[in-house]
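>>> Only the shape, not the letters, is given here:
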């Protein structure tokens, strides 16, 4: 998160996640090469899994900011590393979905535009989704949008 006194706030992926994903990609690929023993299918699967993890890690490096807010609206990540600007008038609801399963509780920030639903978890935001939702609602009120 950036400085709270700034007119623009950002929530981004924790810096340790891309490193962990890239290290996992190297590990999975290395283990696949080491233990494939001439089995092409096992080798292809290990390389494919490594490539997916590497792509996921690269996305976090290229576009670490998932949500940014200012008085005029919200900017969200879209696709692999694109951005989508949403003025406050386009945002219908900002909610937090809380679920409990197998003794684990999860929270997901939901930004509903009517035409699309944008979902962000704790590891997308490096903050509790409820805290981000409260900050977005406060920025929306300051920007003159509906509560």
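That came through fine. Just so we're clear, the structure is a prediction, and the values are computed from it rather than from any experiment.

>>> make it CA atoms for all contacts and neighbour counts henceforth
OK.

>>> SS state for residue 84?
strand (DSSP: H, G, I helix; E, B strand; the rest coil).

>>> Give me the neighbour count for it.
12 (other CA atoms under 10 Å).

>>> Could you double-check that it lies in contact with residue 73?
No. Applying CA atoms under 8 Å as the test, residue 84 and residue 73 come out as separate, 10.6 Å apart.

>>> what about versus this one:
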């Protein structure tokens, strides 16, 4: 006898992740930094060390994107967010105080940041953390919780 399958709509987990192209661009940028450091060092080790240090930082940032690509997940019990370099934090729905989107114009462009407020901490996610517009993600989170948009 096969176990009964639970409909996906009732227990489905939805995830938002870093786009696959982002860590590739970061790794390419790290390689370019090392190349520029070698090209323009002209025997000066300080320039090479600075370029290499920046490249290592950028490569570490790319490693985080590769190790923990899922930045945000939601299910009927709550929200899971990335914490620290590669950790996760589970937020039960009763701890979530607000889900908002902060929109700000800057240099002629408009930026959106998804904010999840749990009282003792504020979790922020941009477009390149979610691979989706933060406004759409906020609506999906509210719908998963059963709130009106």
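Arrived safely, thanks for sending. Every value quoted in this text rests on a predicted model; they were computed, and no experiment measured them.

>>> Shouldn't residue 7 of structure 1 be within a helix?
No. According to three-state DSSP, the state of residue 7 of structure 1 is coil, so it is not within a helix.

>>> in which helix or strand would I find the most centrally placed residue in structure 1?
Of all residues in structure 1, the one closest to the mean position by CA atoms, centre = their mean is residue 124, 3.0 Å from it. Assigned by DSSP states H and E, residue 124 of structure 1 falls within helix 122-125.

>>> What residues sit buried inside that helix?
122, 124-125 (16 or more other CA atoms under 10 Å).

>>> Likewise for stretch 95-103 of structure 1?
Taking 16+ other CA under 10 Å as the criterion, stretch 95-103 of structure 1 shows 95-96 as buried.

>>> Find me the equivalent region of it in structure 2.
Under TM-score structural alignment, stretch 95-103 of structure 1 corresponds to residues 100-108 of structure 2.

>>> Which helix runs longest in structure 2?
Of all the segments of type helix in structure 2, defined by DSSP state H, the longest one is helix 45-67.

>>> picking that back up, which non-adjacent residue is nearest the counterpart of the residue nearest to the centre of structure 1 in structure 2?
Applying TM-score structural alignment, one finds that residue 124 of structure 1 aligns to residue 129 in structure 2. In space, and not counting its chain neighbours, residue 129 of structure 2 is closest to residue 18: 4.8 Å by CA to CA, 6 or more residues apart in numbering.

>>> In structure 1, what residue corresponds to the one you found?
Using TM-score structural alignment, residue 18 of structure 2 pairs with residue 13 in structure 1.

>>> In this structure that match contacts residue 64, no?
Yes. In this structure, residue 13 of structure 1 is within contact of residue 64 by CA under 8 Å, at 5.3 Å.

>>> what's the matching range in structure 1 for the longest helix of structure 2?
Against structure 1, helix 45-67 of structure 2 falls on residues 40-62 (TM-score structural alignment).

>>> Give me the mean distance between the matching stretch and structure 2.
Average distance, stretch 40-62 of structure 1 versus aligned residues of structure 2 after superposition (mean CA distance after the TM-score superposition for structure 1): 0.6 Å.

>>> what does that stretch rub up against?
13, 17-22, 24-29, 31-33, 36, 80-81 (CA atoms under 8 Å, 6 or more residues apart in numbering).

>>> residues near residue 68 of structure 1, how many?
Residue 68 of structure 1 has 19 nearby residues by other CA under 10 Å.

>>> Which members of the contacts of stretch 40-62 of structure 1 are classed as buried?
Buried among the contacts of stretch 40-62 of structure 1 (16+ other CA under 10 Å): 13, 17-19, 21-22, 24-26, 28-29, 32-33, 36, 81.
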